[in-house]
Structure formats: C-alpha cells, structure tokens
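In: Coordinates only, no sequence provided:
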C-alpha cells in the first residue's frame, strides 16, 4: 500500500516541480467553472446541449451541469493538444463540449419513438450515459499527457498536481504546465475510467450503475472500446470527428476568412499568414482533409476503392490520393508536401520503428496496398459516403456513423479472417432496449461542423 501511495504522489517519469517561486505573470490563474463557461461560444454550446438533452432542468443541472463543472475544475484552461486540433487555451473543454453537442444530436437518429416525442426514462438513462462519456472521453490524458505544477497567490510552488487525487481548484490559485513527450494510449484508457468515476456526480453514477447493461456500455465508451459499446460507440466516434471538423473549419476561417480562393486558402500562403513552417504544413494538411471530405460527399472518391481502403486500424490512403489532390491543385508542385502536411496533424498511425507507411494484403486477390493509415479517418467523412463492395464491385450510399460501425469488422485486408460479423446499428426503444432499426430509415440530421449558432 505504501508503494502504491508513493507511486501516486511521485508519479514516476514526471519531472519534479520547481521549488522556486515564479512571477504570477508566468502562471495561469485558476478560474471558477462558471466564469470559464461564460465565454460566448461555450455559452452557445451549453444552450444547445441543454436543448438536446431530455432531462428536465433540475435534473440537468444536478447530473449534467455539475459534471461539466467538475471537468472544468480538473482541466481549467488546458489545451487539448500541443500543436494539433484544439491546441488553444481551454481547448480540452472546447473539444469536450463540441463532441457532446454532436453526440446528443446524433443520438436522436437512433431512437424508436412510440407516440409522443418525449423520451422514456430508460431512453433518458442511455442518453445520460452517452452525455457523460462524451464529456469525459479521453480524460485520462490529464495524468498521462501533462505535467502540472500548483502555486499559491505569491507564486510559491506548492506541489505537482495528481488528477487521480484531487481537482485543480482544491489546492493553490495558479498553475503552470507542460506537455509530456510520450503518451501511452492503453494506460490512458484505463485511467479514463478512474478519473471519470472521480468526476461523476454521485446521483449520475448511481443512476448508471443501477442498470448493468447501461453500465457495461458506459465503461466500454470510457475505455474507447467501440465494438463493446455498440451503437453509442459509433455515435461517439462520429461525434468526436464532427468536433474536430469544426475546429479545422474555424481555423481556416480564422486564418484566411473571405480572402482565400474557392477553398478558403490564400494563394501559396503569402501575406504573412501563417508565419511558421509548422503552421503552413498544418494548413496544407487541413486543406487536404477538407478536399477529401468534399470528394467523398460528391461521390468522386469511394471508400474501399483505390486510393482509399478501410483496413484494420483505420483508413489506408495510398500515395495516389495525394497525387490526385495535386492534380486538382496545380499550384502545389509535389504530392510529398501534401502528405507531409497531413502527417503534421498527427491523425495517422506510427509503427514502433517510427515509420508511417504500412503494407496490407487484400484477402480476395492477394494484391498488396501500401500507404498511410488514417486512424482518425472519421474526421474526413461527410454525413454520407459511397462504400464500394469488394466482393460484388458495386457501391452503395452509407451514413458516416454506419461506416464507423462496419469498420470494426473489416476483414478484407487481414491475413486472418475476423470471426465477428458486422451487425447493423440498433435503435433504442422506449423500454430502454436496443433492437434492429425500423424498416423506414430515420431522417438524417444535418450537423454543420463549422457552425455553432444553429444557422
């Protein structure tokens, strides 16, 4: 027990905090949750989340708003990433709010309504499980990805913060942080559940824990096990992608606004924006992803048809896709620069030896395909795509959420056949049971990734 406590407090691998005082101007003040939420775009998101939530006001405040406040007390104004999406101050919270709003909107598509439009108590419970998992997704990164020191009002170092033990607001008045160079996704997924339990309102956790089926799915969501989480797992992946799409769209508008060409880009990045090589690479990467989204939406590129294949671990993009982009954008001279821009966003898989290129064998014809695996491929998906059937040679329209679901069972590019069979996404009845979808498909809800005001 003593060794465990030592591990928790000293956190091996973390740099010890400075024992010297720091000027307050070099530190970040710990801010009340209500004040952080008062920022206009967050107020808008909270209104949309409240409207999409089926809980009455009193229960929303006690179960949902309190959870958001608890998260803020833990993450304050931390960015979500060091140099990719949601890397601005408060980005971790902004990402969580955008993801949650999108998840609640998508959830409505998978409800079986009987009679009135009101959700049953069982459906409200499932919705709350999704809400809380969306808010808390990846929260284990607070332990893994940051080294955070706490200070008092005089700038005197107090201690290094441990998110498993207390909130930021419990000790000190200021903090400083730095990102850790290495991350551990498997460890983070385990920590997600520990920190989520710490942040959950007692009544909210008791409600989820009272239903074993809901609890199992909730734990799977926090563990980022989309297969075990079923429909809600696919919804949450799609919602997270929408949140990142929103950030990319806003980033392009912020940097170029109406001064860009038809794709919102200014020539070859002249005029001093962006300034650094890293910024230029990221802008190119975002432009490539947005182009891919439009090409998929228009049906010019099909999933599972060269140069884009679903493989275990994500979407394989062969070099031809970057070459196709350059052919449509002759102002760029080589496709390698486009690939480098995409890689700068950190949305791809990296092998243990650091290589980014992977080879897959197509099981039906033993043909080899080489390329980059787009792990967060859902970020490039429009609401609907054309999916090419490698067995029949025909393409069919499929929703992005359904594609995410089917991708878990991909067996076209693996040497060992997967024993699982892809099942269609199920819908939630008023009795709180998941069942096959109705014969008539539910209407598609249009979620505009770049718009937060409902326009």
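Out: In hand now; what should we look at? The shown structure was predicted, so the numbers you read here are calculated from the model rather than taken from an experiment.

In: CA only for contacts and neighbour counts going forward, please
Out: Will do.

In: At which residues are the helices of the stretch 351-455 of the chain located?
Out: Taking DSSP state H, counting those that start in this stretch as the test, the helices found in the stretch 351-455 of the chain are 400-407.

In: What of the stretch 101-250 of the chain?
Out: 121-136, 141-144, 185-199, 202-209, 212-222, 226-256.

In: Show me what the last one packs onto, helices and strands only.
Out: Read it as helix 226-256. Helix 226-256 is packed against helix 91-107, helix 121-136, helix 212-222, helix 400-407, with contacts defined by 3 or more CA pairs under 8 Å, 6 or more residues apart in numbering; DSSP states H and E.

In: tell me the most buried of those?
Out: helix 91-107 (a mean of 24; mean count of other CA atoms under 10 Å).

In: Now find how far off-centre it is within its chain.
Out: 9 Å (CA atoms, centre = their mean, to the nearest Å).

In: tell me the angle of that helix relative to helix 226-256?
Out: For helix 91-107 against helix 226-256, the angle by axes from the mean of the first three to the mean of the last three CA atoms, to 10 degrees is 120 degrees.

In: which residues are contacting helix 91-107?
Out: With contact meaning CA atoms under 8 Å, 6 or more residues apart in numbering, helix 91-107 is reached by 42, 45-46, 48-49, 52-53, 71-72, 75-81, 86, 127, 130-131, 134-137, 232, 235-236, 238-244, 445, 447.

In: switch the cut-off to 6 Å
Out: Residues outside helix 91-107 that contact it (CA atoms under 6 Å, 6 or more residues apart in numbering): 49, 79-80, 134-135, 236, 239-240, 243.

In: Format the residues you listed as CSV; extra columns: distance to residue 21.
Out: CSV is the format used below for the contacts of helix 91-107 (distance: CA to CA, whole Å):
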residue, distance to residue 21
49, 41
79, 24
80, 27
134, 38
135, 34
236, 43
239, 42
240, 39
243, 38
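
In: Next one for the comparison:
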C-alpha cells in the first residue's frame, strides 16, 4: 500500500451531515452551464462522433469526477471553490485542443485517424495533468449515509464515489513535486478508460509523448508539451479574469483598488487584498509585454532554469506607474499570493543566477507558471546576438525547454513548433526569430 506522509489520525468517528460534502453523480456536476459549454467545445475540437466521444472522452471525465468529486484545485491561489479541480481540468483541456487545432494541423484540414490519436493523447493528458495531487495534497475521510466515519480514503486503491456517501477533506502541507509527477503516471493508468489507453499504447511514439506529458517532462513532450504549458496558463488566466470581474462588481475596466473597499482586517480579508494587488500587477505586466514596453530576457525579466526570473525592478516599475501602491514589496507579496512562483528546497522564494555570457549576478523571484503573465505574442531579446524578435507564447514555451539545458550555448537555438501530417508524423515548420537564452543557476 502506498504510504502517504504527514497524515493525522482521525479524532472523531462521526460528523453532522451539514459539515460533510455529499458524493454526487458525474452527470449532476457536469450539468452546470459553464461546464456544458466547455464540454461542447471539447467535443467539437475532438472531431469524434457521439459514440466515440462518450467511449473515449466522457468516460475519462466521469472517472475523474468519481475520484475528485467537488475538491478544489488549490487552497488559496486559483480554482479554490467547489469542483475547482474539475473546472481547472476542463478549462485547460478545452484550451489545449483549441491550440492543437491552431498550431499543429494544416489550416482547414479534417483530422485523420492518426491525428485524432495524437489529439486524444493531448486531451487525456490535459484532463489528468497534476492528478497525483489526490494522493498527497488532500486528506479525505469517507462517511456513510448517516455521517459515520468509514475510513480515510486512499485514492490509488478506489474511487471516492465507489465507497462513500459523504466526505470531508483537508489540505495537507506541501509535498515533493517529483513525487506528485510520478503519481500522475499511476493515476493516469488508473483513470483512463481501457479502450482509450489501448489506443494510446498501440503507438509507441504516442505512448512515449503521453507519458512525458503526464510526467511533466516538457522536453520529451515536444510540441504537445508546449501546447499544454500554454493551455495551463490560459486556464489560470480565465480564473483570475473571472475573479477580478467579480471583485470589481462586474466592471471590465478600472483599477481594483479604486473600486474595492476593504474594511475587514481579518487574515482572510488581508489575503484577498494581497491577491488583488497581485492580479493588478499581473494585468499590468501582461499589457506591458503585449505592447513591447517590457521584453523577455531583458532587464528586469529573464528566462532561467525553472521559469522566468522577475527582478525587484519589475515591481518598482509597477509602483512608479501606479503610485497609489506605497511600496513595491507590497506588490511583490501580492503577486506571491497568487501561487505562481517556485520555491527552493528550504522554502525560499528568492533565487540568484549568474548570466552566462556576462557573469552578471541576478536575483529575484522565479515564476514557474510564467505563462500566466504572457499575452499571445511577446518580444524577446537574444543576449548573444543583441537581436529582438517576436514569438508566440507557445513558441516561447518550446524555446524555454531547450535553453534550460543549453544555458551556456551561444547563438541561435531553435524554437520551431511542429505540424502533424495526415499520417501522424511530426514535421518542422518555419518560424521567424531566435529563441531566448537562459542564465546559469548560481550555487554560491
């Protein structure tokens, strides 16, 4: 049996039903209007007929729901509400399939069966990305119809819906990312419909890429990896945009701090205020990148192993443009409250890097989910050639992986995406511009 660390023993054998969450059928959760819209788009992008979609796609979605039920994606950052894990997966997958249509297929082409197989690999990986968190991020206790405790749930052994009538969950302390990625593979096999897994396993190349996608091995996942990275960012952008509109009373413009009044000094209200500052900064940064006023790989925004380094100057620039924010540290803390950054083994958020060609030391916050800050296209600066170029966000994701393992390489590094032939073979397509160049992590 898989041992889950940091699990507490249950102190009570029963709970009032009002304190528990009821297990519901997948069809009930999918009846939500927004989820129906996403399902319709996913089916449209897949090009599967009704029977095949139900067999391959809807069955996987149902399996995921039977396991995750109404669990949120995160405790404080994004997709924090009921069914957050499901909503995140649906939004990510819908965005991924649309990008697949945009980048991978020749314009206007109908999908061949080999192309549909690659699309299905992307669909299933999109639905299952990060699913290993079920084993280590939550403690879930299962209860019967009377609220009597049955046992603590082990998601590797059975679905939540198969055992319980009610459940209660708590978030657990952060666990090792590498363990979660390995667990993704186990859950992927567990939740995949038999016919869907057999189809993927029938093609060794597709199987290899599918496993790389689940393991978040973006180099091994190639073009589909770049697409899934971008789709993940789009899904998080959607959540933040919706939250901003809600907090602004439905207004689409204006600054959050000017239309929202905080009179509550509770920890929850303070946390919300920090997040609002972070979202305002994020929106400003996206606009600056879109207008070319800030460039990737030019101070104070650099590609580094593990993500994008935001030096303190980036937050200082925001405060200069928005003087109602008194300190750049407040804005930085607000951005950190969004949960898009990386931490080192000791839990520190600040990192230092040495730029390979100049030996200049750079320090700041490494943003692992930096794609959330990017518009569709960005300008970037090649530190070796001095050239400025334009890349789509997906192309930048492709470039970032290559540069991460060739930090001291000079010259141009390919950022080409690939298109998929009717026979299911990947073919390079011409892209303009050179990729950015990452720095070298400082170990001192």
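Out: In hand now; what should we look at? It should be emphasised that the depicted structure is a prediction, and the values quoted were computed from it without experimental measurement.

In: TM-score them against each other, please.
Out: Overlay of the two chains. TM-score (TM-score structural alignment, normalised by the length of structure 2): 0.92; 431 aligned residues with a CA RMSD of 2.3 Å.

In: circling back to that earlier point, please name whichever of the helices and strands packed on helix 226-256 of structure 1 is nearest to residue 365 of structure 1.
Out: helix 400-407 (19.9 Å; CA to CA).

In: Identify the residue range in structure 2 corresponding to the closest one.
Out: Alignment note (TM-score structural alignment): helix 400-407 of structure 1 is matched to residues 393-400 of structure 2.

In: Quick one: average offset of that stretch versus structure 1, please.
Out: Superposing on structure 1 and averaging over aligned pairs (mean CA distance after the TM-score superposition for structure 1), stretch 393-400 of structure 2 comes out at 0.4 Å.

In: now that stretch: how far from the chain's centre is it?
Out: Worked out by CA atoms, centre = their mean, stretch 393-400 of structure 2 lies 15 Å from the chain centre.

In: cool, and stretch 160-179 of structure 2?
Out: 19 Å.

In: That stretch maps to which residues in structure 1?
Out: Stretch 160-179 of structure 2 maps onto residues 168-187 of structure 1, going by TM-score structural alignment.

In: Ok, which of the helices and strands packed on helix 226-256 of structure 1 comes nearest residue 346 of structure 1?
Out: Nearest of those (CA to CA): helix 91-107, 16.2 Å.

In: whereabouts in structure 2 does that closest one align?
Out: Taking TM-score structural alignment as the measure, structure 2 aligns residues 84-100 with helix 91-107 of structure 1.

In: mean per-residue distance, that stretch to structure 1?
Out: Per aligned residue, stretch 84-100 of structure 2 averages 0.2 Å (mean CA distance after the TM-score superposition for structure 1).

In: if we can go back for a sec, if we compare the helices and strands packed on helix 226-256 of structure 1, which one ends up closest to residue 356 of structure 1?
Out: Residue 356 of structure 1 lies closest, by CA to CA, to one member of these: helix 400-407, at 20.6 Å.

In: quick one, what contacts the one residue sitting closest to the centre of structure 1?
Out: With the centre of structure 1 defined as its mean C-alpha position, the nearest residue by CA atoms, centre = their mean is residue 240, 3.3 Å away. By CA under 6 Å, 6+ apart, residue 240 of structure 1 lies in contact with residue 99.

In: That one pairs with which position in structure 2?
Out: So residue 240 of structure 1 corresponds to residue 232, using TM-score structural alignment.

In: Could you do residue 267 of structure 1 as well?
Out: In structure 2, the residue paired with residue 267 of structure 1 according to TM-score structural alignment is residue 258.

In: Strands of structure 1, start to end?
Out: 28-29, 146-151, 157-160, 174-179, 308-311, 314-317, 357-361, 368-374, 384-388, 395-399, 427-428, 434-435 (DSSP state E).

In: So which residues make contact with the longest one?
Out: In other words, strand 368-374 of structure 1. Contacts of strand 368-374 of structure 1 (CA under 6 Å, 6+ apart): 314-318, 348-349, 357-361.

In: let's see it at 7 Å
Out: If you take CA atoms under 7 Å, 6 or more residues apart in numbering as the criterion, strand 368-374 of structure 1 is touched by 314-319, 347-349, 356-362.

In: Name the pair among the residues you listed with the greatest separation in space.
Out: Most distant of the contacts of strand 368-374 of structure 1, by CA to CA, are 347 and 362, 23.4 Å apart.

In: how many neighbours does residue 17 of structure 1 have?
Out: Counted by other CA atoms under 10 Å, the residues lying close to residue 17 of structure 1 total 17.

In: Trace it over to structure 2, please.
Out: Counting by TM-score structural alignment, residue 17 of structure 1 lines up with residue 10 in structure 2.

In: how close does its match sit to residue 151 of structure 2?
Out: 9 Å (CA to CA, to the nearest Å).

In: next one: residue 132 of structure 2
Out: From residue 132 of structure 2 to residue 151 of structure 2 the distance is 20 Å (CA to CA).

In: for residue 264 of structure 2, same thing?
Out: Going from residue 264 of structure 2 to residue 151 of structure 2 by CA to CA gives 39 Å.

In: of those two, who's got more company?
Out: residue 151 (16 against 10).

In: Not counting its neighbours along the chain, what's nearest the counterpart of the more buried one in structure 1?
Out: Taking TM-score structural alignment, the alignment pairs residue 151 of structure 2 with residue 159 from structure 1. Take residue 159 of structure 1 and drop its neighbours on the chain: the residue closest to it by CA to CA, 6 or more residues apart in numbering is residue 150, 5.5 Å away.
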